[in-house]
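J.: Can you look at this prediction? I've put the sequence above it.
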Amino acid sequence: MRALNIAVLPGDGIGPEVTKEAIKVLQALADIDSTFTYETKEFHWNSDYYLKTGQMMPEDGLEQLKTFDSILFGAIGDNRVPDQISVWDLIMPIRKNFQQYVNFRPIKLLKGLEGPLKNNASIDFVIIRENGEGEYSNVGGMMFQGENREMSVQNTIMTRQGVTQIAEFAYKYVRDHSLDKVTNATKSNAIIHSMKFWDQVVEETAKKHSDISYERYYIDALAAYFVQRPEDFQVVLASNLFGDILSDLGSAIVGGLGLAPSGNINPSHEYPSMFEAVHGSAPDIAGRGIANPIAQIWSAALLLEHIGRKDLHDNILAAIEALLVERKILTPDLGGTATTVEVGDAIVEKLYK
């Protein structure tokens, strides 16, 4: 069996710290399971690289990454580099050029954790966010800067292809996981062009899958329902901006961003998919060795699930939950005193057991 070929971009801040622990877990799996082999190559394209070269990655960066099966991404962001540069010159080109039109974010209350909600109900759903267009389209500009008539325009781009393919992915996910409901996040009562078009195309897709329950909520109400009755949701389908906001809220109700993984997925496997923790580079705690590596380790598990090794994904998640149930080795964000490395080591130990 050919070794899985992974490009590793550790990034900025705590990115290298948590990514190191994710690689440690992959190595443990390879030691335990002879059917799993992998190779990694690190690319130190980050803010330091930008300050040295004036670029977030080389001119042929995408060509280099294209040859890999998957990408494991740390975190990007440094106070010395404007956010729009680090995002639009590194993350966005990868997502858009590699047609990673699905942003996949599980919202799951893991065993051993108590979320901030009083009812602490069983929370286990996914947010499927359109990842290639929508509100995060680089279309617009500014005029008359510095004058009283200064103005800006930011255009939302939604295409029939883009909305259809993300809706079809959501329904396929429902079928593949024996679920029975899709929830559409919208705001078509106020955003009367782009969001009405979104609803129209989503509902055309829903009609083709009429055996699966469909519901639609305005984004403001849906945010409230995430808090009031999160157990009601299975698959939440959202545009780029709405999915981004809802997934952070979802992470908050199950323990925080230190536990939140994600995948930027190219469903066809024509290009590599990219997996990363939802949290940022957290420069305030970088270098202190206290960052929670669970989100990045779980992101590596999603990578394995995407390439067909759900068994390995499930093993990692079971090891994480065993650690959380014991509550002996936890980072400060979860009320413990353990270091990033200690948590990674403990998860590896659980895997061996």
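T.: That came in fine, so what should we check first?

J.: Every contact and neighbour count from this point should use C-alpha atoms.
T.: OK.

J.: just checking, Val278 touches Ser262?
T.: Yes: taking contacts as Cα atoms under 8 Å, Val278 lies within contact range of Ser262: 6.1 Å.

J.: hmm, who's touching stretch 185-203?
T.: 156-158, 160, 163-164, 167, 184, 216-219, 222, 236-239, 242 (Cα atoms under 8 Å, 6 or more residues apart in numbering).

J.: Which of those fall in strands?
T.: Among these, the members falling in strands (DSSP state E) are 184, 216-218, 236-238.

J.: Among those, which one sits closest to Phe144?
T.: When the ones in strands among the contacts of stretch 185-203 are compared for distance to Phe144 (Cα to Cα), Ala238 comes out closest, at 34.3 Å.

J.: Helices of this structure, start to end?
T.: 15-32, 47-53, 61-66, 83-86, 92-97, 160-176, 194-208, 219-228, 240-253, 294-306, 310-326, 340-352 (DSSP state H).

J.: Check it against this one:
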Amino acid sequence: MTRITVIPGDGIGPEVTEQALLVLDAFGLGLEFDVLDHVNAGTFLETGVALSDVDVERITGSAGTLLGAVGDPRAAGTRYARDVLLRLRFELDLYVNYRPVRLPDARLSPLRRAGRREIDCAVVRENTEGLYVDIGGALRSRTEAEVAVDTEVTTHLGVYRVIDYAMSVASRAVCMVDKSNAVPNGGRVWQRLWRAACAERPDLETSHLYVDVAAMRLVQDPTQFEVIVTNNSYGDILSDLAAELAGGLGMAPSVNLNPGTGFGLYEPVHGSAPDIAGTDTANPIGAVLSAALLLDQLGYRDEAAAVGAATDRAVADRRCTADIGGSLGTRAAGEAIRDLLA
């Protein structure tokens, strides 16, 4: 039996995760769910521990982890979220953040030109380096002479392996995005390894854009992209922009993945949204599609495709939540997807 660890988390996390688990259960695959419902802000505020060593052992002993959301206004600062998300990313070396983006219905696109709405691409983001490694500090804090430094880390290994993964999942085209004209040291590493990778894959259409131009091109015509590969901070920004072009963050799935071990942390992009927690209004599609990514990684490709088709049909029929034009609550929207599973 395949064991999946589940962290419902905070805010709307438990609500959307419940719907994702019900979709997984509907296939009768015999998956076992180990639910770590104590991993949340309440436990952190009580104990000072966000994720214990025992929790990490349970997670690493499973085939993958489904996460709802992490974040609570009571847990001020970034320590709580970093102690959960970044601990898992770094300790399990989940060096790829893979965010597929596909428009399920043209009415959800904010773009005015009909011929340029059909976004169907993926952002492959380096997930363990860059500006998010928390190297830096502050001098003379909270004074007019304050100096703050955050260091961006770029390594040969980190860049090589994320470009290699992006090439491996592309069938047509890969665009590498950086800002090497303004950030030259790390940029040289990205440029050198990108040129080497392109030489090894002449079958792919390869291109390079600076991040500001890439953002502009995404809005002008997202249909030109298949796979975008970039660093941690640029990938964070571009993937959110791409998600908005496909209906919003409530629809957006992701996986933090180690392609070598096959382990992944699967989570919707939307966050904990504490302002709507408990109101049965959260969109469950991001969590459901994250579960579909989990199915695909486990080898259940037909089931994963069926989930994608069911969510598309539910959106087209407006059997969905209000943020994407429907009138259903979270639970009813999840039920609609299950009803449409082929």
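T.: Arrived safely, thanks for sending. All figures in this text were calculated on a predicted structure; none of them were measured in a lab.

J.: and the helices of the first structure, which is most packed in?
T.: helix 294-306 (a mean of 26; mean count of other Cα atoms under 10 Å).

J.: how big is the angle separating that one from helix 15-32?
T.: 50 degrees (axes from the mean of the first three to the mean of the last three Cα atoms, to 10 degrees).

J.: so how far does helix 294-306 of the first structure sit from its counterpart in the second structure?
T.: With the two structures superposed, helix 294-306 of the first structure lies on average 0.4 Å from its match in the second structure, counting by mean Cα distance after the TM-score superposition for the first structure.

J.: can you list contacts of that helix?
T.: 18-19, 21-22, 25-26, 70, 72, 74, 257-263, 273-279, 310-314, 316-317, 320, 344.

J.: Spatially central residue in the first structure, please.
T.: Ser262 (2.2 Å; Cα atoms, centre = their mean).

J.: Which position in the first structure pairs with Glu200 of the second structure?
T.: Under the alignment (TM-score structural alignment), Glu200 of the second structure maps onto Lys208 of the first structure.

J.: and its match, how far is that from Ala167 of the first structure?
T.: 11 Å (Cα to Cα, to the nearest Å).

J.: Look up the closest residue to Leu36 of the second structure, ignoring the ones flanking it.
T.: Nearest non-adjacent residue to Leu36 of the second structure, counting by Cα to Cα, 6 or more residues apart in numbering: Ile7, 5.2 Å away.

J.: Same question for Asp55 of the second structure.
T.: Here the residue nearest Asp55 of the second structure, using Cα to Cα, 6+ apart, is Leu36, at 7.7 Å.

J.: Can you give me the neighbour number for that neighbour?
T.: Using other Cα atoms under 10 Å as the criterion, Leu36 of the second structure is surrounded by 17 other residues.

J.: That one against Ile4, yeah?
T.: No: using Cα under 8 Å, Leu36 of the second structure is not in contact with Ile4, being 10.6 Å away.

J.: what number of residues lie near whichever residue in the first structure pairs up with Leu265 of the second structure?
T.: For Leu265 of the second structure, the aligned residue in the first structure is Met274 (criterion: TM-score structural alignment). By the criterion of other Cα under 10 Å, Met274 of the first structure has 29 neighbours.

J.: before we move on, back to that, might one say that the residue nearest to Leu36 of the second structure is in contact with Gly68?
T.: Yes: assessed by Cα under 8 Å, Ile7 of the second structure is found in contact with Gly68 at 6.2 Å.
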